[in-house]
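> Have a look; sequence and predicted model below, questions after that.
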Amino acid sequence: MKEIVAIIRSNKVNVTKAALDSIGYPGMTGFAVLGRGKQRGIAGECGFSIASEVLAKAQTAGMKFIPKRLLIVVVADEDVDRVVSAIVSVNQTNQIGDGRIFVCPVEEAVRVRTGETGDKAIL
């Protein structure tokens, strides 16, 4: 099993959920997060207006943090490429700020309600 951690634009959550649902992975955990990449923040990512003098400063100095969404999905090993491809396909705009995806090993999963373990616990 693998844990796929995706950091994406806030406005891409619904299309990402739909893409994952269409390939059989409707379950996920999501968080509202703040962060920035090597571009030092993008003022245009914000869902609110910014005064022109602040925007000019942000373009030269960067913003401290920008809002993003962090999604976590645990998948069977054989589905990793398919899930990563689905996330990339709906989030890639070829613009700075499209996000990151990390794939991490998962040693075990247990469904609390039934006690099922392994792949049965995540499917």
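Received, thanks. Values in this document were obtained by computation on a predicted structure and should not be read as measured data.
> contacts, neighbours, all on C-alpha from now
OK.
> what residues does whichever strand in the chain runs longest touch?
Scanning the chain for the longest strand, with DSSP state E as the assignment, gives strand 66-75. Identification of contacts with strand 66-75 by CA atoms under 8 Å, 6 or more residues apart in numbering yields 1-10, 13, 25, 27-36, 41-43, 45-46, 106, 119, 122.
> Presented hereafter is structure B, for comparison with structure A:
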Amino acid sequence: MKEIIAIIRPKKMGATKAALEELGFPCFTAFAVIGRGKQRGIASEVACELPAEVQGQGRSRGMKYIPKRMLNIVVGDADVEPVVHAIMTVNRTQQIGDGRIFICPIDDAVRVRTRESGEHAIL
């Protein structure tokens, strides 16, 4: 099993959810996060009002942090490639700030209600 952690633009959340659901992976955890990458907080990335501590107190060099969405999806080893491909297809604009995808090994999973473990717990 693998955990796929995807950092994406907030405005791509709906399309990403639809693509994953169409692929047969409707289950994931999503977080509203803030951060920044190589773009160093380009203000044009965001089309909403943000508090001063997030914007960098008006510095012209950009924002301290950019709002993003972080998705956590646990899939079987054979499903990693199609899930990553779907996330990339939906989120790739070829502009700075498209995000990152991390793939991590998972030793085990346990469904609390039924005590199923391994891949049975994520199906």
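That came in fine, so what should we check first? Computed from a prediction, not measured in an experiment: that's the story for all the values here.
> picking up where we left off before, filter the contacts of strand 66-75 of structure 1 down to the buried ones, PyMOL style.
Selection of buried members from these for PyMOL, criterion 16 or more other CA atoms under 10 Å:
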select buried, resi 1+2+3+4+5+6+7+8+9+10+13+25+36+41+42+43+119+122
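> Out of the contacts of strand 66-75 of structure 1, name the ones that lie in strands.
Within the contacts of strand 66-75 of structure 1, residues falling in strands by DSSP E are 2-8, 29-35.
> If we go by neighbour counts, what in the longest strand of structure 1 is buried?
Ile66, Pro67, Lys68, Arg69, Leu70, Leu71, Ile72, Val73, Val74, Val75.
> Report the separation between the third one and Val80 of structure 1.
Translated: Lys68 of structure 1. Lys68 of structure 1 is 22 Å from Val80 of structure 1, where distance means CA to CA, to the nearest Å.
> again with the fifth one
Here the distance between Leu70 of structure 1 and Val80 of structure 1 works out to 17 Å (CA to CA).
> again, but for the second one
Using CA to CA, Pro67 of structure 1 is found at 26 Å from Val80 of structure 1.
> can you map out the helices along structure 2?
Taking DSSP state H as the criterion, structure 2 carries its helices at 13-23, 52-55, 80-91.
> can you redo those as TSV with distance to Arg61 of structure 2?
Shown next, in TSV, are these (distance: least, CA to CA, whole Å):
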stretch	distance to Arg61 of structure 2
helix 13-23	27
helix 52-55	10
helix 80-91	25
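> Ok, which of those comes nearest Gly99 of structure 2?
Closest to Gly99 of structure 2 of these is helix 80-91 (CA to CA; 7.9 Å).
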